[in-house]
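S.K.: Here is my input, please return the structure:
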Amino acid sequence: MKEASMRRLLLSLCLILILATSAISVGCGGEEGLSLVTASVGGDVYLAGVSLGEVLNRYGPVTVTPEASTGSARNVELLEGGYAEMALLSALDTYEATHGVAPRFEKNHAYSVVMPGHMAAFYRIVREDSDITTMADIKGSGARIWPYEMTRKYGGVWLADLNALQKYYDFTDDDLTAISYYTLPDMIDALKEGRHDLLSYTLGVPNATITELVNDVDCRFISIEPDILEQICEDNPYFFPYTMEAGTYEGQDQDVHMVAYVYFLIVKNEVDEDLVYDLAKALYEHYDELTAIHPLMKDYSLDHIDRNTVAPWHPGVVKYFKEKGVWTSELETLQNKLLAEVQ
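M.R.: Below is the predicted model of the structure:
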């Protein structure tokens, strides 16, 4: 088992190195290039971003540079600061930014959707020797879980999740011990070494990093009770309930109930219509190459365009959809509704 685990680890590291090298090497496109902000290195959002970048740099009209960031909420700031033209944003951030939802946003941000992407679910993982068996055990525990100061600063899905758990499990920030690290590799290392009490992080299912973690250390997945999960998703319509079936990971002998949501590839409205048309065409017409780079890219498909109910499509994407014959009257109606909402 250890040899197999080591082989999987080496393969995962090689993939991250290859993709990271691609992300660095494509940054030489000059003023005509575009920046695509993602999330922390090693996570699914980062891997999705560099996968998109690899295909766009093979078939697209300009150089696209994927960049690591601290995540979706931070990406909105990077877009507004002029550091990027494209981003991977959670459904919540996509909706709230484009609709100017207070108190986070004082205005409607001019972004449009290029494509809906992969699903992410909130993992809750403890070491097998942990005293935490349910989320109710957090109250009064002083557990090292969230970088909650950063979470409250940037908001987004992590804050929505934290607020929901505090509401239904009756704990506050005072029940937690603040941590200063927030990247997935740092959290994984800390959990392995006993410096972190519960890993709470959003990733796809399954995920190679989690596979390696549970192979290296005896772990336990913490489930959200179905009735509480239903309430959380009713309160936060950008979330939906997801059940990770037993056996997804080694030692996981029960279903795990999780909070989940979808990511979107978005672009600033100011990016030229013909350019975005070419970007959309490059991505949608090279689906097989996307999925060959990483399996989570299976969701980046024409088959899933109906998942976008949160923000308008960019005119360049609409042009491509009409050319492909997939633009329906239902999509037109929704597009007009969303355009009216974000004016």
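S.K.: going forward, measure contacts and count neighbours with C-alpha atoms only.
M.R.: OK.
S.K.: Endpoints of stretch 251-258, how far apart?
M.R.: 18 Å (C-alpha to C-alpha, to the nearest Å).
S.K.: Residues contacting that stretch, please?
M.R.: Contact with stretch 251-258 is made by 121-123, 214, 219-226, 229, 241-247, as judged by C-alpha atoms under 8 Å, 6 or more residues apart in numbering.
S.K.: let's see it at 6 Å
M.R.: Outside of stretch 251-258, the residues within contact range by C-alpha atoms under 6 Å, 6 or more residues apart in numbering are 223-224, 242-247.
S.K.: Among those residues, which pair sits farthest apart?
M.R.: I224 and G247 (17.6 Å; C-alpha to C-alpha).
S.K.: For these two, indicate the residue with more neighbours.
M.R.: Each of I224 and G247 has its neighbours counted (other C-alpha atoms under 10 Å); I224 has more, 21 against 11.
S.K.: Can I take it that the more buried one is in a strand?
M.R.: No. Secondary structure of I224 (DSSP: H, G, I helix; E, B strand; the rest coil): coil, not part of a strand.
S.K.: tell me the contacts of the residue nearest the centre of the chain?
M.R.: The centroid of the chain falls nearest to V45 when counting by C-alpha atoms, centre = their mean (4.7 Å). Residues in contact with V45 (C-alpha under 6 Å, 6+ apart) are 38-39.
S.K.: Tell me the buried residues within the contacts of stretch 251-258.
M.R.: The neighbour count (16 or more other C-alpha atoms under 10 Å) marks 223-224, 242, 244 as buried among those.
S.K.: Mind putting the residues you listed into CSV with distance to K139?
M.R.: Output for the buried ones among the contacts of stretch 251-258, formatted as CSV (distance: C-alpha to C-alpha, whole Å):
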residue, distance to K139
S223, 16
I224, 15
Y242, 25
M244, 25
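S.K.: Confirm that I266 sits in a strand.
M.R.: Yes. I266: assigned to a strand according to three-state DSSP.
S.K.: related to what we said a few turns ago, which of the contacts of stretch 251-258 lies closest to A311?
M.R.: Y242 (23.1 Å).
S.K.: Confirm that closest one sits in a strand?
M.R.: Yes. Remark: Y242 belongs to a strand, assigned using three-state DSSP.
S.K.: To compare against the first, here's the next sequence to fold:
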Amino acid sequence: MKLTLKSTLFAAAALLAPIAAQADDFFSIGSCPVGCTAYTWSAGIADVINKNIAGVEATAEETKGYVANIKLLQDEEIEASMATTLSSYEAYAATGPYEGGEPGKILSWMAIAPVGMHVIALEGGPVNTLADLKGKRVGMGQPGGVSMLDANVLMEMVAGDDFEAFRVRLGDMVDMLSDGNIDAALWNGSFPLPPVIKLSAQRDVKLIPISDEFYADLSAKYPPYFRLAIPGGTYEDVAADTPTYGLANGLVISADVSEDRVYAMTKAIFESLDDLAGVHPAFGRVTKETVLNGFGAPLHPGALKYYREIGVPGIEEFVARVGEK
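M.R.: Coordinates of the predicted model:
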């Protein structure tokens, strides 16, 4: 018999049955390696579900990251996961890196915190606008990471294949930029980025702004991206707000989870946001106004029912735009 994540969990529960009563259902939330922010978020949400939903055994599952999470969802190894809103949109539509998967299987649930695209360069260097990236040496992020997928989208639109890509993690990109081995670094992440703070203490850093024209073209092709700005003062050398775009880090969920179960979990999470803010401050910024941020795939019907009930602003416009499952 092939051992999978889910079959392993059920086997472990069976072994423990004489000691503790088994839950009616297991609910696994894919996150990232232990210690990363998404794991902290997932663990906090699992705790809320366990305290408020009878008959459910929720667990935060350590995974290799967001790309792996989508694969686990597609393979029915987990029921929900952390993902960016772009990856959730592509997974729902079975396009991009998820081409060949089953469309409609993975639905939107809840946006938690934004990530912003950083186009990082040095004062006095050759990159002053997005157009300057053409023909340059560009740090893109490591293979398998969602930030690299975002960098691919940006560079495809700006330069086609006329650039030299360096696919390494953010810390290495920052070192390469400092040493003059690349001309710019791209990273879509929650700000401030600690490696960029470190770089700004050593070199004069600048962030390249994203124009309205570029964003209009981008959002027409990739609806999950939304407009935002990296506030001035986030990094020592960047005094003014930098217009850019981003995605939301958020929860996505299998369409196979029942409407009643998702309604109850969504309600429990929303009514526990103050407690969750003690787990991680990002939950303190989750509101009715932010919960749909960046999503381009339909909501799970259970989440949609709750959001309608509490009057999430723009919910009907959202349904009209992305459809209803």
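S.K.: rewinding a little: immediately after the host helix or strand of the residue nearest to the centre of structure 1, which helix or strand?
M.R.: Assigned by DSSP states H and E, V45 of structure 1 falls within helix 44-59. On the C-terminal side of helix 44-59 of structure 1, the closest following helix or strand by DSSP H and E is strand 64-67.
S.K.: Mean distance between that following strand and structure 2 after superposition?
M.R.: Following the fit onto structure 2, the mean deviation recorded for strand 64-67 of structure 1 is 2.6 Å by mean C-alpha distance after the TM-score superposition for structure 1.
S.K.: Please compute how far that strand lies from its chain's middle.
M.R.: 16 Å (C-alpha atoms, centre = their mean, to the nearest Å).
S.K.: Pick out whichever of the buried ones among the contacts of stretch 251-258 of structure 1 sits closest to S69 of structure 1.
M.R.: For those, the nearest to S69 of structure 1 is Y242 (26.3 Å; C-alpha to C-alpha).
S.K.: which position in structure 2 aligns with the closest one?
M.R.: Using TM-score structural alignment, the equivalent of Y242 of structure 1 in structure 2 is L228.
S.K.: Quick check, that match in contact with Y245.
M.R.: Yes. Using C-alpha atoms under 6 Å, L228 of structure 2 is in contact with Y245, at 5.1 Å.
S.K.: returning to what we had before: between the buried ones among the contacts of stretch 251-258 of structure 1, which is nearest Y148 of structure 1?
M.R.: I224 (19.7 Å).
S.K.: The nearest residue to the closest one once chain neighbours are set aside: what secondary structure?
M.R.: Take I224 of structure 1 and drop its neighbours on the chain: the residue closest to it by C-alpha to C-alpha, 6 or more residues apart in numbering is H257, 5.3 Å away. With three-state DSSP as the basis, H257 of structure 1 sits in strand.
S.K.: what residue of structure 2 takes the place of H257 of structure 1?
M.R.: Using TM-score structural alignment, H257 of structure 1 lines up with P243 in structure 2.
S.K.: How about E77 of structure 1?
M.R.: Match for E77 of structure 1 (TM-score structural alignment): K71.
S.K.: Wait, a strand at that match?
M.R.: No. With three-state DSSP as the criterion, K71 of structure 2 is helix rather than part of a strand.
S.K.: who touches N108 of structure 1 in this structure?
M.R.: Taking C-alpha under 6 Å, 6+ apart, one finds 98-100 in contact with N108 of structure 1.
S.K.: nearest spatial neighbour of it, skipping sequence neighbours?
M.R.: G100 (4.0 Å).
S.K.: just checking, that neighbour touches K107?
M.R.: Yes. Counting by C-alpha under 6 Å, K107 is a contact partner of G100 of structure 1 at 4.6 Å.
S.K.: neighbour-wise, which of those two wins?
M.R.: Using other C-alpha under 10 Å, the more surrounded residue of G100 of structure 1 and K107 is G100, with 18 against 14.
S.K.: Enumerate every residue touching that one.
M.R.: 106-108.
S.K.: Any chance of CSV for those, columns secondary structure?
M.R.: Compiled in CSV, the contacts of G100 of structure 1 are given as follows (three-state DSSP):
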residue, secondary structure
E106, coil
K107, coil
N108, coil
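S.K.: In which helix or strand does V114 of structure 1 reside?
M.R.: Per DSSP H and E: strand 111-127 holds V114 of structure 1.
S.K.: Report the mean deviation for that strand after fitting onto structure 2.
M.R.: Relative to structure 2, strand 111-127 of structure 1 is 1.8 Å off (mean C-alpha distance after the TM-score superposition for structure 1).
S.K.: what distance separates that strand from the middle of the whole chain?
M.R.: 3 Å.
S.K.: which helices and strands sit right next to that strand?
M.R.: strand 199-203, strand 219-221, strand 256-268 (3 or more C-alpha pairs under 6 Å, 6 or more residues apart in numbering; DSSP states H and E).
S.K.: Make JSON lines out of the ones you listed and add mean neighbour count and distance to T172 of structure 1.
M.R.: Listed next are these as JSON lines, based on neighbours: other C-alpha atoms under 10 Å; distance: least, C-alpha to C-alpha, whole Å:
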{"stretch": "strand 199-203", "mean neighbour count": "21", "distance to T172 of structure 1": "16"}
{"stretch": "strand 219-221", "mean neighbour count": "21", "distance to T172 of structure 1": "22"}
{"stretch": "strand 256-268", "mean neighbour count": "22", "distance to T172 of structure 1": "20"}
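S.K.: could I get those strands as a markdown table with distance to T328 of structure 1?
M.R.: Below are those laid out as a markdown table (distance: least, C-alpha to C-alpha, whole Å):
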| stretch | distance to T328 of structure 1 |
| --- | --- |
| strand 199-203 | 32 |
| strand 219-221 | 42 |
| strand 256-268 | 20 |
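S.K.: what does stretch 25-39 of structure 2 contact?
M.R.: 56-65, 69, 78-82.
S.K.: Most neighbours among those, please name it.
M.R.: Neighbour max across those (other C-alpha under 10 Å) = S81, 31 neighbours.
S.K.: wait, is A83 of structure 2 part of a helix?
M.R.: No. Secondary structure of A83 of structure 2 (three-state DSSP): strand, not part of a helix.
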